[in-house]
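Participant: Got a predicted structure plus its sequence, pasted below:
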Amino acid sequence: MDHPELRFAAGLADVPEKWPVSASETVHSTGRVISVRRDTIEPPDAEAFVRDVVVHPGAVGVVALDDKNRMLLVRQYRHPVGYRLLEPPAGLLDVQGEQYRLGGERELWEETGTKAADWRILVDAFTSPGLTNEAVRIFLARDLSPADEAYDRLHEEADMETVWAPLVEVVAAVLAGHLQNPILVMGSLAAWTALNGPGFDSLRPADSPWPAKDL
């Protein structure tokens, strides 16, 4: 099939683009996490159309690996899907002005009582770009140790279970369809690829720019 072929550093990248919006209104707001915005979009050389956008503050996730390449996970009840999911520590970017890495450090501490000395970036992703502007950054955290103090968990987090799982087993469970949390899926596959490819030292520094959130 005669299609263009893209390569790394030669077109294989997402391109920022914004079409004009002639009208925009907030049609729903919870006042807590999300709101729904209705935009009238004016595409080039085509008729205007309307789309609803779920406005989200973004999130961070943490693939925390020990010196045996075991992944630190929590098992948490998720009401919208009706599952108790195995997940990496993760949470909203809901602290005004907080640096992304500090958000990852906070979530790792709050959910597992753990801190890490070595931080890298594994993946940046849009979770569902046809519906929401939610962006997630997934960190790799290593050189783990217990945090100096515990966090008082509430609501769904109150009965979370913390477990270890070998990274190779996590990847196998993902490919078998046994694990479905998107941050776990993306993060574990990215970590496995780095571990068995160019190595963790090839990953981006933890404080690298995040165009999806910094624009």
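Facilitator: It's in.

Participant: Please count neighbours and contacts with C-alpha atoms only from this point.
Facilitator: OK.

Participant: The residue nearest the centre of the chain - nearest residue in space that isn't next to it in sequence?
Facilitator: The residue lying closest to the centre of the chain (C-alpha atoms, centre = their mean) is residue 136, at 3.1 Å. Spatially, and ignoring its direct neighbours in sequence, residue 136 is nearest to residue 59 (4.7 Å; C-alpha to C-alpha, 6 or more residues apart in numbering).

Participant: Settle this for me: the one you found is touching residue 137, isn't it.
Facilitator: Yes. Counting by C-alpha atoms under 8 Å, residue 59 does reach residue 137; the two are 6.6 Å apart.

Participant: Among the two, which residue is more densely surrounded?
Facilitator: For residue 59 versus residue 137, neighbours defined as other C-alpha atoms under 10 Å are more numerous around residue 137 (24 against 20).

Participant: and the comparison structure, right after this:
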Amino acid sequence: MTERLEDVVAPRPVVRRDDVFSGRIFDVVRDSVDLGGGGEAGEGDQAGTVTREYVDHPGAVAVVALDAEDRVALVDQYRHPVRSVLWEVPAGLLDVEGEPAHVGAARELAEEADLVAQRWDVLADFLTSPGGSNEALRVYLARELSPVPVGERHVRTDEEAAMQVRWVPLDDAVAAVLDGSLHNPSTVVGVLAAHASRAGGWASLRPVDAPWPYRRGTLPS
């Protein structure tokens, strides 16, 4: 029997934590981590204690909203760190204390794309940059879509003020990922996962409350 391929939550003891930076969305922390073996890192074969700085992030959700014609809803947004307007699936932070992730995803879909969905499934989970951040992101598949009534739509501000919604055939979105035209990680993961899951008759989809060990507050500190 082939051994199951899966990541394993296996925290090492944090012997000291320092706050390096506190920001509006995320913080930067410095952990001294005991990797075992004693001594300081670099002393022969002994792992010992190492220092790691990383972004402490609340986590996020993203939504592949797929209509009856197999088109995915993409929104454009200016992303200042990369000085670019990116086409993205609707997404947002998990910054509401105690909010179920799928509820946050539904909120983001309504706010960014003016859409509501009757059918929700978990499509994929990923860690955006595990070498430098604890940000965990869950991608949902949303189907059976309908528009938010005009009078109930969210008023978008800042970078979202000029946001447009574009409906793109899923196959075209996959091609744009593979030819290097799309770069947002949630979009890349989401459209490729949707394409693969559709090819398998959607058998890979998981329920909205599927275990998510990497969501902030779930991992041991």
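Facilitator: Cool, the structure landed. The model shown is predicted, which means the values in this text are computed figures rather than measured ones.

Participant: State the helix or strand in which the residue nearest to the centre of structure 1 lies.
Facilitator: Per DSSP states H and E: residue 136 of structure 1 is located in strand 135-146.

Participant: Mean deviation, that strand versus structure 2?
Facilitator: Average distance, strand 135-146 of structure 1 versus aligned residues of structure 2 after superposition (mean C-alpha distance after the TM-score superposition for structure 1): 0.3 Å.

Participant: I'd like to know which elements that strand is packed against.
Facilitator: Strand 135-146 of structure 1 sits against strand 59-64, helix 100-112, strand 114-126, helix 182-195, with contacts defined as 3 or more C-alpha pairs under 8 Å, 6 or more residues apart in numbering; DSSP states H and E.

Participant: could you give the angle of the shortest one to helix 182-195?
Facilitator: Angle between the axes of strand 59-64 of structure 1 and helix 182-195 is 50 degrees (criterion: axes from the mean of the first three to the mean of the last three C-alpha atoms, to 10 degrees).

Participant: Okay, angle between strand 59-64 of structure 1 and helix 100-112 too, please.
Facilitator: Angular relation of strand 59-64 of structure 1 and helix 100-112 on a 0 to 180 degree scale: 70 degrees, by the same axes, to 10 degrees.

Participant: Comparing strand 59-64 of structure 1 with structure 2, how large is the average distance?
Facilitator: On superposition with structure 2, the mean distance recorded for strand 59-64 of structure 1 (mean C-alpha distance after the TM-score superposition for structure 1) is 0.1 Å.

Participant: and for that strand, what span of structure 2 is it aligned with?
Facilitator: Residues 60-65 of structure 2 are matched to strand 59-64 of structure 1 when aligned by TM-score structural alignment.

Participant: Show me what the matching stretch is in contact with.
Facilitator: Applying C-alpha atoms under 8 Å, 6 or more residues apart in numbering, the contact partners of stretch 60-65 of structure 2 are 72-73, 89-94, 101-102, 104-105, 109, 135-143, 145, 186-187, 190-191, 194.

Participant: And for residue 138 of structure 1, the neighbour number?
Facilitator: Under the neighbour criterion other C-alpha under 10 Å, residue 138 of structure 1 is assigned a count of 29.

Participant: give me the number of residues near residue 14 of structure 2?
Facilitator: Neighbours of residue 14 of structure 2 (other C-alpha under 10 Å): 15.

Participant: So it sits against residue 36, correct?
Facilitator: No. In this structure residue 14 of structure 2 lies outside contact range of residue 36 using C-alpha under 8 Å: 11.3 Å.
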